[in-house]
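>>> Fold the following, please.
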Amino acid sequence: MPRKIISDNVFSSNNSERKRTRVYSGSYLKLGFVPDSTDETKPYCLLCCKSLCNDSMRNQKLKDHLKNVHSEHAGKPLEYFQRLNEHRQKNRQMSLTSMFKVQTNLNMCGVQASYELSFLLTKKSRPHIDGEELLKPACEIYHRTMLDSGTPGSQLAALPLSNDTVRRRIDKIAIDVQSQLNDILRNTKFSLALDESTVRDSEALLLGYTRFKHGSNFAEEMLFCKSLKTTTTARDIYAVVQEYFTENGIPIKNLISTAADGAPAMMGRHQGVLKLLKDDNPSMMAVHCIIHRENLAAAAISCELDQLLKKVISVINWIKSRPTNERLFKQLCVDMEEDHIRLLLHTRVRWLSKGHCLERFLNLYDTVLEFVGGREEFQFLKSSESKTLISYLADIFGKLNALNKELQ
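Here you go, the predicted structure:
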């Protein structure tokens, strides 16, 4: 019978029974069992390469396992199982060495792939969870169907692409890129463009873009995006810019020009941000953003064209603001086999929206006329002169859109 030992101070919940832990006996080798390498209190079968529970560490139970599961090996001598054990230990030692090498290479390749895929998600503005829920399953499907027609390899299973991992990868990439950019600006002359905007939840953001010569080419990068917690005065914006330069060791003398829109907080003659920066660096050039000036010039159109533009926008709003009208208009576009089924809204904030809005309206002009032809306030659409002027507006704002894109 095998020897039995009692584990130290292990009791049941009622402290009345002791938990017994059975130990391995050398006589079990002739039955094909050795101690498990990870837990010596469990018997390891050399034939099926499986570990049994500690309660199976009994002569009769091990005999039953050999007889019932491996009946063809029941009569094998002790030497046979000794050779199996020696072969197992030799393979295990070799596999451990190779496993560490393979695992190290696999981990390095997996980390590199994880960084590259995280960077791809960032460039495409995709949610972080897409790495685990979209990219990884897509790679597994390709591997399974196109490469080996089997189960995905361990490389894909080991690829770290969880939501938190992708977030950490993106943060590290951003920090590294920011560090490289700051290193360049410490030793290079550069220009700066500032823009303060209010987004959803009334959050005020200050965006800074820099342009500099890198090698033989000019490069343009986003320098920072900072939140303005309370007010958005010139002093607040100036403090954010000054703090960024100080924290990252960027000399203010390297700033040769700064551009901003025409807001008083930016372009104020006495207390504007550009005036405060110029006080620190008198050689700096202050520039009124050419894109903003072009947009202001484009806003000054004749009274007749301005009234017509407002009428066109009122037609679009009448269709778009009513869900029933929107659905009926969509169905009418489908019936008339139009290339588009929806009109586009115009907003003053989005500079490029006028050109796109008028171009779509002109493409669906006949359909719009049929849809609203019975309403008295929209009778101006039946005039050939109105259609000509709308075409003219669409062409003009289309040209302005192209100019805006080239300037940006």
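
>>> make it CA atoms for all contacts and neighbour counts henceforth
Will do.

>>> Remind me what the host helix or strand of residue 182 packs against, helices and strands.
Element membership for residue 182 (DSSP states H and E) is helix 163-185. In terms of contacts (3 or more CA pairs under 8 Å, 6 or more residues apart in numbering; DSSP states H and E), helix 163-185 is packed against helix 78-123.

>>> picking up where we left off before, and the angle from the helix holding residue 182 to helix 78-123?
Counting by axes from the mean of the first three to the mean of the last three CA atoms, to 10 degrees, helix 163-185 lies at 60 degrees to helix 78-123.

>>> can you pull the buried residues of helix 163-185?
Within helix 163-185, the residues scored as buried using 16 or more other CA atoms under 10 Å are 163, 165, 166, 167, 169, 170, 173, 178, 182, 184, 185.

>>> possible to save those residues as a markdown table with distance to residue 130?
Below are the buried residues of helix 163-185 laid out as a markdown table (distance: CA to CA, whole Å):
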| residue | distance to residue 130 |
| --- | --- |
| 163 | 8 |
| 165 | 12 |
| 166 | 9 |
| 167 | 11 |
| 169 | 14 |
| 170 | 13 |
| 173 | 18 |
| 178 | 25 |
| 182 | 31 |
| 184 | 33 |
| 185 | 34 |
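
>>> quick one: which of those residues is nearest residue 243?
Each of the buried residues of helix 163-185 was scored against residue 243 by CA to CA, and residue 182 proved nearest at 13.6 Å.

>>> here's the other one to compare against:
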Amino acid sequence: MSKKRTYLDLYVQYGFDFIVVDGVEKPQCLLCSKVLGNGSLKPSILKQHLEATNPAHASDDRATFEAKRARFRAAGTLPKLGFVSEKKPTLAASYHVAMRIAKAKKPHDIAEKLIKPCALDMVEHVCGNNEKQKIQAIPFSNDTIHQRIIEMSQDICQQLIEQFKSSPAKISLQLDESCDVANFSHLLVFVRYICGKELKN
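You can find the predicted model right below:
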């Protein structure tokens, strides 16, 4: 089983707080709210993110970030990528629906045009108008769903990169080319690596 890293208070000097997802601590940037993988709980990686993503704040001192962290926590700022507290179930619902739309390969506006109206009808008839107002508050616009999918895909990509880097054995690559229904060619990359004690593809 791979070693789980723990957030240290000194990491705030790089502009990071943390959240707990499924019992695992993950660093969250105080400036852009991006959530990194547990393997990123290293000073070098956190500093690299700060300098590359938020260069204007790279020279800020620890006291500045500690004050920002205090405001961050007091305001209940929620992490992205679906990792949200029970106080913001509408945000969590938005990410879950976006994930289903992506898996089903449906247009992003289907949430606003079909899913939400159907959900409102069901809740109104089964639960009443009070509960309907809660569903109405869920953000389902085309742009919102599009952004949710981008954020989740970036998180998945980051997790895979971290797993590749932490593989105790060399990874193997296989490249291939395929064409879709519109006859556009796509490069396919197959990777085999070890994650923990499992061989993954």
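
>>> Give me the secondary structure label for residue 187 of the second structure.
Taken by DSSP: H, G, I helix; E, B strand; the rest coil, the conformation at residue 187 of the second structure corresponds to strand.

>>> same thing with residue 170 of the second structure?
Per three-state DSSP, the local secondary structure of residue 170 of the second structure is coil.

>>> residue in the first structure matching residue 113 of the second structure?
Residue correspondence, TM-score structural alignment: residue 113 of the second structure in this structure matches residue 133 in the first structure.

>>> Its match: how many residues sit nearby?
Burial of residue 133 of the first structure, expressed as a neighbour count using other CA atoms under 10 Å, amounts to 13.

>>> Could you do residue 318 of the first structure as well?
Summarising burial for residue 318 of the first structure: neighbours were counted as other CA under 10 Å, giving 13.

>>> What residues in the second structure pair up with whichever strand or helix holds it?
When elements are assigned from DSSP H and E, residue 318 of the first structure belongs to helix 303-320. Taken onto the second structure by TM-score structural alignment, helix 303-320 of the first structure occupies no residues there; it is unmatched.

>>> Mind reading off the mean deviation between the helix holding residue 182 of the first structure and the second structure?
Here helix 163-185 of the first structure is compared with the second structure after superposition; its mean distance to the aligned residues, by mean CA distance after the TM-score superposition for the first structure, is 0.6 Å.

>>> Give me the range in the second structure that that helix lines up against.
Alignment note (TM-score structural alignment): helix 163-185 of the first structure is matched to residues 142-164 of the second structure.

>>> Now check the first structure for the residue matching residue 191 of the second structure.
Residue correspondence, TM-score structural alignment: residue 191 of the second structure in this structure matches residue 210 in the first structure.

>>> what does residue 124 of the second structure give?
Per TM-score structural alignment, the equivalent position to residue 124 of the second structure in the first structure is residue 144.

>>> Touching, its match and residue 152? I think so.
Yes: here residue 144 of the first structure lies in contact with residue 152, judged by CA atoms under 8 Å, at a distance of 5.5 Å.

>>> Looking at the two, which has the bigger crowd around it?
Regarding residue 144 of the first structure and residue 152, a neighbour count based on other CA under 10 Å identifies residue 152 as having more, with 18 against 15.

>>> re earlier: the following helix or strand past the helix holding residue 318 of the first structure vs helix 303-320, what angle?
Tracing the chain C-terminally past helix 303-320 of the first structure and defining elements by DSSP H and E, one meets helix 323-335 next. Comparing the axes of helix 323-335 of the first structure and helix 303-320 via the same axes, to 10 degrees yields an angle of 100 degrees.

>>> residues contacting the residue nearest to residue 191 of the first structure when sequence neighbours are not counted?
The shortest distance from residue 191 of the first structure to any non-neighbouring residue, by CA to CA, 6 or more residues apart in numbering, is to residue 257 (4.8 Å). The contact partners of residue 257 of the first structure, taken as CA atoms under 8 Å, 6 or more residues apart in numbering, are 190, 191, 192, 284, 285, 286, 287.

>>> now the strands: where do they sit in the second structure?
Ranges of strands within the second structure are 16-21, 24-29, 172-179, 185-195, 198-200, based on DSSP state E.

>>> looking at those, which is closest to residue 67 of the second structure?
Comparing the strands of the second structure by their distance to residue 67 of the second structure (CA to CA), the top pick is strand 16-21, with 11.7 Å.

>>> how distant is the closest one from the center of its chain?
On the basis of CA atoms, centre = their mean, to the nearest Å, strand 16-21 of the second structure is displaced by 12 Å from the centre of the chain it belongs to.

>>> Over in the first structure, find the residue span that strand aligns onto.
For strand 16-21 of the second structure, no matching stretch turns up in the first structure, with TM-score structural alignment as the criterion.

>>> Only the buried residues of that strand, if you could.
16, 17, 18, 19.

>>> Over to stretch 110-130 of the second structure?
For stretch 110-130 of the second structure, the buried set under the neighbour-count rule, 16+ other CA under 10 Å, comprises 110, 111, 112, 116, 120, 123, 124.

>>> Hmm, residue 141 and the third one touching each other?
Yes: Residue 112 of the second structure sits in contact with residue 141 when judged by CA under 8 Å, with a separation of 5.5 Å.

>>> Which member of the contacts of residue 257 of the first structure is positioned nearest residue 357 of the first structure?
Taking the contacts of residue 257 of the first structure together and measuring to residue 357 of the first structure by CA to CA, the closest member is residue 287, at 30.9 Å.

>>> Surely that closest one is within a strand?
Yes: according to three-state DSSP, the state of residue 287 of the first structure is that of a strand.

>>> Excluding sequence neighbours, find me the nearest residue to it.
Counting by CA to CA, 6+ apart, the nearest residue to residue 287 of the first structure once its immediate chain neighbours are dropped is residue 259, at 4.5 Å.

>>> what does the one you found align to in the second structure?
Looking across to the second structure (by TM-score structural alignment), residue 259 of the first structure lines up with no residue whatsoever.

>>> Helix, strand, or coil at residue 259 of the first structure?
Residue 259 of the first structure, by the three-state scheme (three-state DSSP), is strand.

>>> distance of it from residue 191 of the first structure?
In this structure, residue 259 of the first structure lies at 8 Å from residue 191 of the first structure, with CA to CA, to the nearest Å as the measure.

>>> before we move on, what about residue 280 of the first structure?
When residue 280 of the first structure is compared with residue 191 of the first structure (using CA to CA), they lie 15 Å apart.

>>> Quick check on those two: which one has the bigger neighbour count.
When neighbours are counted by other CA under 10 Å, residue 191 comes out ahead of the other of residue 280 of the first structure and residue 191, with 19 against 12.

>>> Could you pull up the residues touching that one?
Listed by CA under 8 Å, 6+ apart, the contact set of residue 191 of the first structure reads 210, 211, 212, 255, 256, 257, 258, 259.
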